[in-house]
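S.K.: Only the shape, not the letters, is given here:
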């Protein structure tokens, strides 16, 4: 399986627009992944009850650490709470097949929509990880410290972050 690639800001926003024309939940998720310190699997398990005072509550899944959310991520949460006040999950499926019981959207469905949207924009390998990788690479090229980026991504150390960003080895070595 090919590694997800970082995108240019223009590519990121064009994919966001393509997702928005297909499904607002998918476009919200894409934007949230760019801003949140969580991986896709962690995001899809988030409930509105997990969020308190601009933080994701600490629990065993997240290493017993409360994680701060930036203003952009909080704006997605606020918008989704207003739009779907009865939802349990932050990114809940509204498919007729699951209306009887609350379920989060699936990674498979999101990645299928993402691949379709990305195919209209770029030939790069795009997956749910691309949003996080794009933000990390943008911060890195703007001069942000690798240690800061590592904390922002909720990685355990900067060495892991450097390896994770490996496709752009020269940029990460310079940081």
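M.R.: Received it, and whenever you're ready, just let me know what you need. These numbers were taken from a predicted model, which means no experiment stands behind them.

S.K.: When you work out contacts or count neighbours from here on, use the C-alpha atoms and nothing else.
M.R.: Fine.

S.K.: residue contacts, the residue most central in space within the chain?
M.R.: Centroid check for the chain by Cα atoms, centre = their mean gives residue 33 as the closest residue, at 1.2 Å. Residues near residue 33 by Cα atoms under 8 Å, 6 or more residues apart in numbering: 39, 40, 43, 128, 129, 131, 132.

S.K.: Most neighbours among these, which one is it?
M.R.: When the contacts of residue 33 are compared by neighbour count (other Cα atoms under 10 Å), residue 132 ends up highest, at 28 neighbours.

S.K.: Regarding the residue lying farthest from the centre of the chain, what is its secondary structure?
M.R.: Residue farthest from the centre of the chain, counting by Cα atoms, centre = their mean, is residue 100 at 27.1 Å. Put simply, residue 100 is coil when judged by DSSP: H, G, I helix; E, B strand; the rest coil.

S.K.: mind checking how far it is from residue 48?
M.R.: As defined by Cα to Cα, to the nearest Å, residue 100 lies at a distance of 19 Å from residue 48.

S.K.: structure B:
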């Protein structure tokens, strides 16, 4: 199995968003765009209920670590929440399939994963549900150069792990080999 990557260019992000919006439902598109804003693991992202959001603050109990996380939502995330709230669902990313309608369940990890795997082909990078988190970390680090901030946001135990996770080590190696000549 190929390791999934962060998307490292804004142009590729736009191509993925356009592909998903064109070929998949609004709820899938919204989950992708919201996931890029909040850096949550997909299991936590898909389990978000509207009751977890108060004003502009999202509170989630991480399934993997059992720790409570508070995230102040940015404008893009709040726009998605506002629009999705008009459907009157329990979950932020509630499934619209006939099988799930009567049970009020969120979309599945597999559904979102399939959309992202399909979108991988248009950017020639292997992406999946983990790519939302990796992409957030990559752009946050490139924007701030603050690896401690990214490490804390992603709840990693070491900066080395965070750098490897968001693909910075490989970028720096590639740069070292292509920009240095003897």
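M.R.: Yes, it's here. Keep in mind that what you see is a predicted model, and the values were worked out from it rather than measured.

S.K.: quick revisit: can I get the contacts of residue 33 of the first structure in JSON lines with distance to residue 67 of the first structure?
M.R.: Output for the contacts of residue 33 of the first structure, formatted as JSON lines (distance: Cα to Cα, whole Å):
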{"residue": "39", "distance to residue 67 of the first structure": "13"}
{"residue": "40", "distance to residue 67 of the first structure": "15"}
{"residue": "43", "distance to residue 67 of the first structure": "12"}
{"residue": "128", "distance to residue 67 of the first structure": "20"}
{"residue": "129", "distance to residue 67 of the first structure": "19"}
{"residue": "131", "distance to residue 67 of the first structure": "18"}
{"residue": "132", "distance to residue 67 of the first structure": "16"}
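
S.K.: Map residue 123 of the second structure onto the first structure.
M.R.: Alignment note (TM-score structural alignment): residue 123 of the second structure maps to residue 122 of the first structure.

S.K.: still on that earlier bit, return the distance of the equivalent of the residue farthest from the centre of the first structure over in the second structure relative to residue 94 of the second structure.
M.R.: In the second structure, the residue matched to residue 100 of the first structure (TM-score structural alignment) is residue 102. For residue 102 of the second structure, the distance to residue 94 of the second structure equals 11 Å [Cα to Cα].

S.K.: what does residue 175 of the second structure give?
M.R.: 43 Å.

S.K.: Compare neighbour counts for the two and give me the winner.
M.R.: Taking neighbours as other Cα under 10 Å, residue 175 of the second structure and residue 94 compare with residue 94 leading, 25 against 11.

S.K.: Surely the more buried one and residue 27 touch.
M.R.: Yes. In this structure residue 94 of the second structure lies within contact range of residue 27 using Cα atoms under 8 Å: 7.4 Å.

S.K.: Which parts of the second structure are helices?
M.R.: 10-23, 26-38, 42-46, 75-85, 98-101, 109-123, 130-144, 147-154, 159-165, 168-179 (DSSP state H).

S.K.: Give me the contact list for the fifth one.
M.R.: Outside of helix 98-101 of the second structure, the residues within contact range by Cα under 8 Å, 6+ apart are residue 95.

S.K.: what about it, distance to the chain center?
M.R.: Relative to its chain's centre, helix 98-101 of the second structure lies at 25 Å (Cα atoms, centre = their mean, to the nearest Å).

S.K.: try stretch 13-28 of the first structure
M.R.: Counting by Cα atoms, centre = their mean, stretch 13-28 of the first structure comes out at 13 Å from the chain centroid.

S.K.: Quick one: residues in contact with that stretch.
M.R.: With Cα under 8 Å, 6+ apart as the test, stretch 13-28 of the first structure has contacts from 30, 31, 76, 91, 110, 113, 114, 117, 118, 120, 121.

S.K.: sorry, back to before: what is the equivalent residue in the second structure for the residue nearest to the centre of the first structure?
M.R.: Superposed on the second structure with TM-score structural alignment, residue 33 of the first structure falls opposite residue 35.

S.K.: Leaving out sequence neighbours, find the closest residue to residue 113 of the first structure.
M.R.: residue 19 (7.1 Å; Cα to Cα, 6 or more residues apart in numbering).

S.K.: burial count for that neighbour?
M.R.: By other Cα under 10 Å, the residues close to residue 19 of the first structure number 24.

S.K.: Repeat that for the one 10 residues further on.
M.R.: Other residues within reach of residue 29 of the first structure by the criterion other Cα under 10 Å amount to 25.

S.K.: That one touches residue 90, doesn't it?
M.R.: No. The criterion here is Cα under 8 Å, and residue 29 of the first structure misses it with residue 90 at 9.1 Å.
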